[in-house]
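*Asks:* kindly return the folded structure for what I paste below:
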Amino acid sequence: MFEVFGDRLFNGLERMSPAAGMLLVAAPGMPSPDFARSVILIVEHDFQGTFGVALTERSDTAVHSVMPEWVDLIAKPQAVYVGGPVDPQAVVGLAVTRPEVDIAEHPELNRLANRLVHVDLNSTPASMAELLQGMRLFAGYCSWAPGQLNAEIERGDWFVTPALPSDVTAAGSVDLWGDVMRRQSQPLPLFATFPASIVES
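*Replies:* Coordinates of the predicted model:
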C-alpha cells in the first residue's frame, strides 16, 4: 500500500532529469528499507551508469581516527558519513567552496553545483584550506547500472531536485530528507514528516 502511495505521489509530479549535482529524494514508502528517507547526491551520471553519495547517515567513526590530515576542514559533526552500501572502504570527499573561489582554476575540485564540489583526496589538505568552507567524508557510495536509475525514477521511487551546498554540510541534528521535501512545490512539503517505516496493523 505505502509503496503504491509513494509511486503515485512522485509519478504525478513534473520530473527533472538526473545529472551531477542533483539530489535523489526517496519516495515516501520507499520499498527498499536501506533507502527509506534517504537523500543522495549524484556525483556522476552518464551512459556508463550513475554514481552518488547518500548524505543522511552519520557513522560512529570520527574523521580524526581514520583521516586526521583532513579533520580541520570537516564541518561539524566531524564524523565519517555512510555514503552507501557499495565499497565501504572507499572514501568520497564532498565540499562547499568559499564564495570567491573560481572552481575552474582548481583541477583538484570537480564542480557539481554552485559552490558544491567533489574533492580529489589525493590533493594536499593544506592546499584546500583556502578554498573550502566546509567538507564531509563519506565511506562507500551508491551506484546504478546504465538505465537502472531512470527505470527507478519512472517507477516513482525517486524525486530529482537541485542540490544546495548546505545539503552536504548540514548539522548532524538536521532532518535532511524533511528539509529537502519542505522546500519543494506542493504537495511535497505536506509529506515532510512521513516516517521511515510504518507498522501495519
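
*Asks:* contacts and neighbour counts: CA atoms only from here.
*Replies:* Will do.

*Asks:* part of a helix, is Asp72?
*Replies:* Yes: looking at Asp72 with DSSP: H, G, I helix; E, B strand; the rest coil, it is inside a helix.

*Asks:* which residues does it contact?
*Replies:* Residues in contact with Asp72 (C-alpha atoms under 8 Å, 6 or more residues apart in numbering): none are found.

*Asks:* distance between the helix or strand hosting Phe51 and the chain's centre?
*Replies:* Assigning secondary structure by DSSP states H and E places Phe51 in strand 49-54. Here strand 49-54 is found 9 Å from its chain centre; the criterion is C-alpha atoms, centre = their mean, to the nearest Å.

*Asks:* how about residues contacting it?
*Replies:* For strand 49-54, the surrounding residues in contact (C-alpha under 8 Å, 6+ apart) are 38-45, 82-84, 92, 138, 140-149.

*Asks:* pull out the buried positions in that strand.
*Replies:* For strand 49-54, a neighbour-count test (16 or more other C-alpha atoms under 10 Å) marks 50-54 as buried.

*Asks:* structure for this one too, so we can compare:
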Amino acid sequence: MEFFEYKNIDHPMKGDLLLSEPLLPDHNFDRTVILLCEHNEEGSFGFVLNKLSILKVDEVLEEINSFDTNLYVGGPVQQNTLHFIHNIPVLRESGQQIANNLYWGGDFDQLLWLVQHGEIDKDKIRFFVGYSGWSEEQLQQEIDQNTWIVARGVHPSYIFNTAPEKLWKNILEKMGGRFKVYANYPSDPKLN
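*Replies:* Alright, predicted model coming up:
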C-alpha cells in the first residue's frame, strides 16, 4: 500500500515528509527526506530518514549487543541523543503517534527487553542520533521559500522498507509531474 499526495500545502502537519529541493545548498540536508514528528506554533522537529550513520545501533548501546541494525543521523541538533520511530504494537501505548501505524519513542526499558529476547522486527523500527528542528515559523518560511517539498500520505511500510539511498528519488518519482523531473536532477548541475 503506497499513497503519495502533493498539493500546494499551506501548512504541513505531523506525519508529513519533507523532501529537500534538489539544489538545496545546505549539505546537512542534501537530498534528504525528513519525517515531521511535530509541527505547531512553538516549532517543528523530525528525523532524516535517509542519512546513515557510520555506526550500527549495537555499537552505541551496550544493552543491545546483538541487534545489528542501522543507525541513522536524524539531523544536526543534539547528536548526543538517541531516538526511535516504529510500528511495534506493544510499544504503541508508551510512544507518541505520528501517523497511522507510526510512532515515536516509547518505554525504553521495554524496548531493550524486546530486543534482548529477539521480539523486534528490524523492518518495523529505525534508530536516530540527533534530530532536525525549526523554531517558531522557521519551517513555514523555508517551505514558502521552496526549500522543502511536502509529501503527505506515505505509508510507514514504504519508509521502513525502502533503501535509504533510494528514498528521496523514489518518493519524488511517485509524486509525478515536475517532481519526477526533480528526481533525476544531477547532484551537481555543472557536471550535466
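
*Asks:* map Phe127 of structure 2 across to structure 1 for me.
*Replies:* Under the alignment (TM-score structural alignment), Phe127 of structure 2 pairs with Leu137 of structure 1.

*Asks:* so that match makes contact with Gln89?
*Replies:* No: look at Leu137 of structure 1 against Gln89 with C-alpha atoms under 8 Å: they stay out of range, at 11.8 Å.

*Asks:* contact partners for the aligned partner of Met181 of structure 1 in structure 2?
*Replies:* By TM-score structural alignment, Met181 of structure 1 lines up with Leu172 in structure 2. Taking C-alpha under 8 Å, 6+ apart, we find Leu172 of structure 2 in contact with 179-180, 182-183.

*Asks:* and what about Leu172 of structure 2, helix, strand or coil?
*Replies:* The assignment at Leu172 of structure 2 comes out as helix when based on three-state DSSP.

*Asks:* now Trp134 of structure 2: which helix or strand?
*Replies:* Counting by DSSP H and E, the element that carries Trp134 of structure 2 is strand 125-135.

*Asks:* have a look at how far, on average, that strand is from structure 1.
*Replies:* Compared with structure 1 after fitting, strand 125-135 of structure 2 deviates on average by 0.5 Å (mean C-alpha distance after the TM-score superposition for structure 1).

*Asks:* just checking, next helix/strand downstream of that strand?
*Replies:* Next along the chain from strand 125-135 of structure 2, counting by DSSP H and E, comes helix 138-144.

*Asks:* in structure 1, what residues pair with that following helix?
*Replies:* Under the criterion TM-score structural alignment, helix 138-144 of structure 2 matches residues 148-154.

*Asks:* mind listing the strands in structure 1 by residue range?
*Replies:* For structure 1, the strands defined by DSSP state E occupy 22-26, 39-46, 49-54, 58-62, 79-82, 86-97, 109-113, 116-119, 132-144, 158-162.

*Asks:* from the contact counts, what lies against the last one?
*Replies:* Meaning strand 158-162 of structure 1. On a contact count with 3 or more C-alpha pairs under 8 Å, 6 or more residues apart in numbering; DSSP states H and E, strand 158-162 of structure 1 meets strand 22-26.

*Asks:* give the aligned range of the strand it packs on in structure 2.
*Replies:* Going by TM-score structural alignment: strand 22-26 of structure 1 matches residues 16-20.

*Asks:* Ile49 of structure 2 and His83 of structure 2, how far apart?
*Replies:* Careful, residue 49 of structure 2 is Leu; it's not Ile. Leu49 of structure 2 is 12 Å from His83 of structure 2, where distance means C-alpha to C-alpha, to the nearest Å.

*Asks:* so between the two, which is more surrounded?
*Replies:* Shown here are Leu49 of structure 2 and His83; by other C-alpha atoms under 10 Å, Leu49 has more neighbours (25 against 18).

*Asks:* what's that one in contact with, if anything?
*Replies:* Contacts of Leu49 of structure 2 (C-alpha under 8 Å, 6+ apart): 32-35, 72, 74, 159, 164.

*Asks:* quick check: the residue mapped onto it from structure 1 vs Phe191 of structure 1, distance?
*Replies:* Residue pairing (TM-score structural alignment): Leu49 of structure 2 is matched to Leu55 of structure 1. According to C-alpha to C-alpha, Leu55 of structure 1 stands 19 Å off from Phe191 of structure 1.

*Asks:* now do Trp70 of structure 1
*Replies:* 37 Å.

*Asks:* looking at those two, which one has more neighbours?
*Replies:* Trp70 (21 against 15).

*Asks:* so what's the more buried one closest to, chain neighbours aside?
*Replies:* Pro125 (5.8 Å; C-alpha to C-alpha, 6 or more residues apart in numbering).

*Asks:* can you report how many residues neighbour that neighbour?
*Replies:* The number of residues packed near Pro125 of structure 1 is 16, by other C-alpha under 10 Å.

*Asks:* I appreciate the help and will end here.
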